[in-house]
Structure formats: C-alpha cells, structure tokens
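Participant: no sequence on this one, just coordinates:
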C-alpha cells in the first residue's frame, strides 16, 4: 500500500504544474503515443499500430532501437522494429531461449528484465555477447501486459548501443508505457477482427443473393421447385469442381443465353 507522501510525490512527478511545462514526463509520453495512434482515425490495422508504438517508444525513452516481440504459437516473432538489428538481436533470444524479451513474455512477476552491460552479463551467457557483437550493449524489455495474467501478449524491447545507455529510463514509466501499448494493440486487434467479421458477413450476403438469383432462373426456365433448383446448382458445382457462388454468378450473368 502506497503511503500518502509517496502518492503525492508520484502525482507531482506524473504531472508537473509549473507554467512552462503543464505535463510531466510520463504524461507527455502517453499524450504523444495517444495523439500518434489517434491520427489513424481508429482504422489502423495491427501492423500500423505496432509501427507507431515502436517509434514513439524510441523517441520518448531515448533508446537507439526498439522492437516488439509477439507470441507466435509456441514461439515468438518480431513483427516490427525501428532498425533491423533489433530483429537480429531478438532472433538470438528466440533461438537460445534466453534474454529479456523472452523472460518478460513468459515469466511471472512484474514483467521486466534488463541489463546495463550485455557483454558481461552472466545471466545470458549466449545472448549477451552475441548482442554486443551486433553493437547493442544494454537492453531492457517490458511485458505486455506487465504484471498481468499469463500468457502475456509479448514484450516491448529497448536497446542501446552504449553500456548503461538505458539506465536513465524509469522502470515504472516503462511498465506503464507497456500497459498503454498493450491496450492500443488489443484495441487494434479487436477492430481488425470486427472488420473481418463484417467482410465475411457481407460476402455471405452477396453469395446468398447471387445463389437466389440463379435458383430463380432455373425455377423459371426449367419449372423446378426452389429445393430442386438448389440441388441442381449444388450437384453441378461438385461435378465441375466450381464454387457454388461462382457457378451461380456465371448463371446469373448469362441468363440471356440460356
């Protein structure tokens, strides 16, 4: 439980009320990301949202390179990064099974892992030196959602080309930023899923309509019942190995030739 003094200090740090700077550092981070995401008008796909997240995360933290790790079945993938060297470093983590993005995604706890000197970090004997050879000397990763129920969506990964290059980043800020990013990602996924369902529904309606037209033509020209007309379409579709909707569309578009 946070005491009153700590809460006031955190509140003052979150929002700086001086005249020249009405929003504190953390508030500005969220405002920056929120404004960037909103420019998509609420219609961005998941990839576009992730692209915005990594570039804003790099700018507001001062990291040299930022990437996103997402779960991919039983493994991981890096769908976006600000520099391809991040994908190379992430891939080493996936292959060796060690490193901050793996730990932040799969391990319990707060969902944060990092190193100020990768070349000499004994925790990651394979990943650390390999990352240093790529020119990346410090790193941290925050799980999305940090501190939440398992499994997490993935992790935000921050790299610096300098030893101790990320020591200035506040851990609490990083965890809050990861939560904000996870909410944005889930929102984009929900919109994308809704748009897919809408597209599928529209396609189903169009298919039903064109099949109805073809049935009507057969009923009129051959004196069939509705069920007989549908069975004729279905049987012909199977015999010719043509989708029922495509067969119906061909029939409806060439009714004058029948």
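Facilitator: Perfect, I can see it now. Everything quoted here is computed from the prediction, not taken from an experiment.
Participant: from here on, contacts and neighbour counts on C-alpha atoms
Facilitator: Noted.
Participant: Checking residue 6 next. Helix, strand or coil?
Facilitator: Put simply, residue 6 is helix when judged by DSSP: H, G, I helix; E, B strand; the rest coil.
Participant: With residue 43 instead?
Facilitator: Of the three states, residue 43 takes coil under three-state DSSP.
Participant: Just to check, it is in contact with residue 190?
Facilitator: No. Between residue 43 and residue 190 there is no contact, the gap being 10.8 Å when judged by CA atoms under 8 Å.
Participant: Which of the helices or strands spans the closest residue in space to residue 244 that isn't next to it in sequence?
Facilitator: Here the nearest residue to residue 244 in space, its sequence neighbours aside, is residue 237; by CA to CA, 6 or more residues apart in numbering that works out to 5.4 Å. Using DSSP states H and E, residue 237 sits in helix 226-240.
Participant: now what about the next helix or strand after that helix, what contacts it?
Facilitator: Using DSSP H and E, the helix or strand that follows helix 226-240 in sequence is helix 244-253. With contact meaning CA atoms under 8 Å, 6 or more residues apart in numbering, helix 244-253 is reached by 207, 210-211, 213-214, 217, 233-234, 237.
Participant: Please compute how far helix 244-253 lies from its chain's middle.
Facilitator: The chain centroid and the centroid of helix 244-253 are separated by 38 Å, computed with CA atoms, centre = their mean, to the nearest Å.
Participant: Compute the inter-axis angle for it and helix 226-240.
Facilitator: Angular relation of helix 244-253 and helix 226-240 on a 0 to 180 degree scale: 110 degrees, by axes from the mean of the first three to the mean of the last three CA atoms, to 10 degrees.
Participant: Show me what counts as buried in helix 244-253.
Facilitator: Applying a neighbour-count criterion of 16 or more other CA atoms under 10 Å, one finds 244-245, 247-249, 251-252 buried in helix 244-253.
Participant: which two from those residues end up farthest apart in space?
Facilitator: Pairwise distances across the buried residues of helix 244-253 (CA to CA) peak at 12.2 Å, for the pair 244 and 252.
Participant: where do the strands sit along the stretch 51-200 of the chain?
Facilitator: With DSSP state E, counting those that start in this stretch, the ranges of strands along the stretch 51-200 of the chain come out as 65-72, 75-77, 112-115, 138-144, 154-160.
Participant: Just put the ones you listed in a markdown table and tack on distance to residue 94 and mean neighbour count.
Facilitator: What follows is the strands of the stretch 51-200 of the chain, written out as a markdown table (distance: least, CA to CA, whole Å; neighbours: other CA atoms under 10 Å):
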| stretch | distance to residue 94 | mean neighbour count |
| --- | --- | --- |
| strand 65-72 | 10 | 24 |
| strand 75-77 | 6 | 15 |
| strand 112-115 | 15 | 22 |
| strand 138-144 | 14 | 30 |
| strand 154-160 | 12 | 28 |
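Participant: let's bring in a second model and compare:
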C-alpha cells in the first residue's frame, strides 16, 4: 500500500526534475523522470492518461469532458458538485458539463461578476490553482462569494486547464463544497494533474472533431458541385444556353423562391424526365 511518505517523495522528485529541466524535458530531448521512478505519482500519470484517452472517438469533445468530470468527482468525493468551464475564442466562458445543474448556476455567477477561483485559475497570469474556504466572507469575491454561499456552497477549488501549457488556458475544473472541512481531504497536486491530462485529451478531441467537420464540409461541397453541374447540363440541353446562362437561371430561381441553389439543382436533376 502506498504511504503518504511515498507520495511526498514522488512529488518532490517530480517537482525537482521538472524545475531543473524547465518543463520536464532533459537536454537530450528525453524525459528526465521515468514513470517508474515516480512511483505512485507515475502510476497516477499512467492511469489518468489511459482513462482519458480511452474515450471512444465518436463520443467527441462532450464525451471527453464527461469523463474528466467523472474523474474529478472521484478525485474529490467530498465535493458536492464538479463542473468544467471552457473559455471561448472571444474570451467568454460557458459550462458544458457538470455533475449538478446548480454548478452551472454557480459558474454563471463567476462569469457574470468576473470574480471567483474559476475566473482566476483561467487567467493567464495565475498559478493555475485557486481556492476559497469561506465564500461568504472572502474579501477577494465580494459579489460572487455571498451569492454562491446562498446556494449552499461554502468553499470552492478551481484548477486551470492546462496549468503548464502555452497560454491561453482552455478553461478550468471547478469543485464546489458544502463544507470547508472537505477541503482537508483533497489533493490539489492531483487536481492539477487531472487538469493537465484533461486539457491534452480535450485538445486531441477538438482536433478530431475539427477534422471531421472539415471532411464533412468538403464532402458536402463536392456533392453540391456535382448536383449543380448536373442541373446546369440539363438546362443547357433543354434551354439551349451555355454554362454561365444555365447557372444564372439557377441563381435567379434561388433568389425568387428563397431556396438554396443546391436544392433547386437537386430537384431539376431528380425530375429531369418531367422537364
């Protein structure tokens, strides 16, 4: 069984090697710290990576986020609710996944007031992890804190995704507690570790979805070009016009009927015998 001393020793080795390498890589390009040398911390690295990257590709970004929230709640069973905040390209925030709808309400108070651990953890200048043990009286959050306390939440921890990545951060994991005593049982190192792995898995899922969208758009464009080409050919034959004139007929019909050119072209191509 892994003892607390084992954990602390593994953490010290990890931090010392990471700081010494300026991010965890040795001069020869290899990892300075082998997973085996990290002991229980290394086991956690492997377990988290294996779990997050085992989400089926078809589950997409939402599937990865749901898995991240599940693991976050496993990591902090004393938390009343857990949520994920994502930052949009325009700097706004939204909560796509949570364990309780109340978490979305609490998150939105952070977004609305511009205060709270979540907002701080996502900020480019932050250390990546922020917490409050007494939301009702925390002087840092005079607008956010009391309002969330009225929802029954006493404390909150937020970890940025991804604390050691290139800026800007993708978002944050938010852990809400009904009692500050439950904070004594959480491991913020592991929270940061989950946030880091979660961000990598999320970025990978986003790239896969973006590629699927591009492929779908390309397929749709090619299909549209084909059917429009068929319709133009039919009009050229039936009306005795050239290609430009045939397309102009389609364009005018699209405007007059307020119907997409592709849809008109599909109708012409499918009913050519009736024309």
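Facilitator: Ah, there it is. Because the structure is a prediction, the values reported are computed rather than measured.
Participant: of all the strands of the stretch 51-200 of the first structure, which lies closest to residue 124 of the first structure?
Facilitator: strand 112-115 (9.5 Å).
Participant: What is the corresponding segment of the second structure for the closest one?
Facilitator: Counting by TM-score structural alignment, strand 112-115 of the first structure pairs with residues 129-132 of the second structure.
Participant: what's the matching stretch in contact with?
Facilitator: Under the contact criterion CA under 8 Å, 6+ apart, stretch 129-132 of the second structure has outside partners 117-118, 120-121, 138, 155-160, 163, 188, 192.
Participant: May I ask you to name the longest helix in the first structure?
Facilitator: Longest helix in the first structure, counting residues (DSSP state H): helix 171-222.
Participant: which part of the second structure lines up with it?
Facilitator: The alignment of helix 171-222 of the first structure onto the second structure (TM-score structural alignment) covers residues 188-239.
Participant: Equivalent analysis for stretch 247-257 of the first structure, please.
Facilitator: Structural correspondence for stretch 247-257 of the first structure: residues 264-274 of the second structure, per TM-score structural alignment.
Participant: how distant is the matching stretch from the center of its chain?
Facilitator: Stretch 264-274 of the second structure sits 44 Å away from the centroid of its parent chain (CA atoms, centre = their mean).
Participant: Repeat that for stretch 93-101 of the first structure.
Facilitator: Chain-centre distance of stretch 93-101 of the first structure: 20 Å, with CA atoms, centre = their mean.
Participant: Also stretch 111-128 of the second structure?
Facilitator: Worked out by CA atoms, centre = their mean, stretch 111-128 of the second structure lies 16 Å from the chain centre.
Participant: That stretch: which residues count as buried?
Facilitator: Of the residues in stretch 111-128 of the second structure, 111, 115-123, 128 count as buried by neighbour count, 16+ other CA under 10 Å.
Participant: Now go through those residues and say which are in helices.
Facilitator: Using DSSP H, 111, 117-122 are the members of these that sit in helices.
Participant: export those residues to JSON lines and tack on distance to residue 182 of the second structure?
Facilitator: Output for these, formatted as JSON lines (distance: CA to CA, whole Å):
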{"residue": "111", "distance to residue 182 of the second structure": "25"}
{"residue": "117", "distance to residue 182 of the second structure": "17"}
{"residue": "118", "distance to residue 182 of the second structure": "19"}
{"residue": "119", "distance to residue 182 of the second structure": "22"}
{"residue": "120", "distance to residue 182 of the second structure": "21"}
{"residue": "121", "distance to residue 182 of the second structure": "20"}
{"residue": "122", "distance to residue 182 of the second structure": "23"}
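Participant: of all these, which two lie farthest apart?
Facilitator: Across these, the longest distance by CA to CA is 12.6 Å; it joins 111 and 121.
Participant: Mean per-residue distance, the match of helix 171-222 of the first structure versus the first structure.
Facilitator: Superposing on the first structure places stretch 188-239 of the second structure at an average distance of 1.3 Å from its equivalents, by mean CA distance after the TM-score superposition for the first structure.
Participant: Spatially central, which residue of the second structure would that be?
Facilitator: Within the second structure, one residue has its C-alpha closest to the average C-alpha position: by CA atoms, centre = their mean, that is residue 202, at 5.0 Å.
Participant: That residue: what's it in contact with?
Facilitator: 61, 64-65 are the contacts of residue 202 of the second structure under CA under 8 Å, 6+ apart.
Participant: and the gap between residue 149 of the first structure and residue 114 of the first structure?
Facilitator: Relative to residue 114 of the first structure, residue 149 of the first structure is positioned 21 Å away (criterion: CA to CA, to the nearest Å).
Participant: actually residue 9 of the first structure, not the one I wrote
Facilitator: Spatial separation of residue 9 of the first structure from residue 114 of the first structure under the definition CA to CA is 26 Å.
Participant: ok, now residue 139 of the first structure?
Facilitator: 5 Å.
Participant: Spit out the residues that contact these two alike.
Facilitator: Listed contacts common to residue 139 of the first structure and residue 114 are residue 100; contacts here mean CA under 8 Å, 6+ apart.
Participant: The nearest residue to residue 121 of the first structure once chain neighbours are set aside: neighbour count?
Facilitator: Of all residues beyond its chain neighbours, the one nearest residue 121 of the first structure is residue 128 (6.4 Å), with distances taken as CA to CA, 6+ apart. Number of residues near residue 128 of the first structure (other CA atoms under 10 Å) recorded here: 26.
Participant: so what corresponds to residue 128 of the first structure in the second structure?
Facilitator: Across the two structures, residue 128 of the first structure finds its equivalent in residue 145 of the second structure, going by TM-score structural alignment.
Participant: Quick one: residues contacting its match.
Facilitator: With contacts defined as CA under 8 Å, 6+ apart, residue 145 of the second structure is in contact with 116, 135-138.
Participant: before we move on, what about residue 230 of the second structure?
Facilitator: For residue 230 of the second structure, the contacting residues are 265, 269, by CA under 8 Å, 6+ apart.
Participant: Give me the distance between it and residue 223 of the second structure.
Facilitator: Note on residue 230 of the second structure: its distance to residue 223 of the second structure, by CA to CA, is 11 Å.
Participant: Can you find the partner of residue 27 of the first structure in the second structure?
Facilitator: Using TM-score structural alignment, residue 27 of the first structure lines up with residue 43 in the second structure.
Participant: The residue nearest to residue 244 of the first structure pairs with which position in the second structure?
Facilitator: Correspondence of residue 237 of the first structure to the second structure, assessed by TM-score structural alignment: residue 254.
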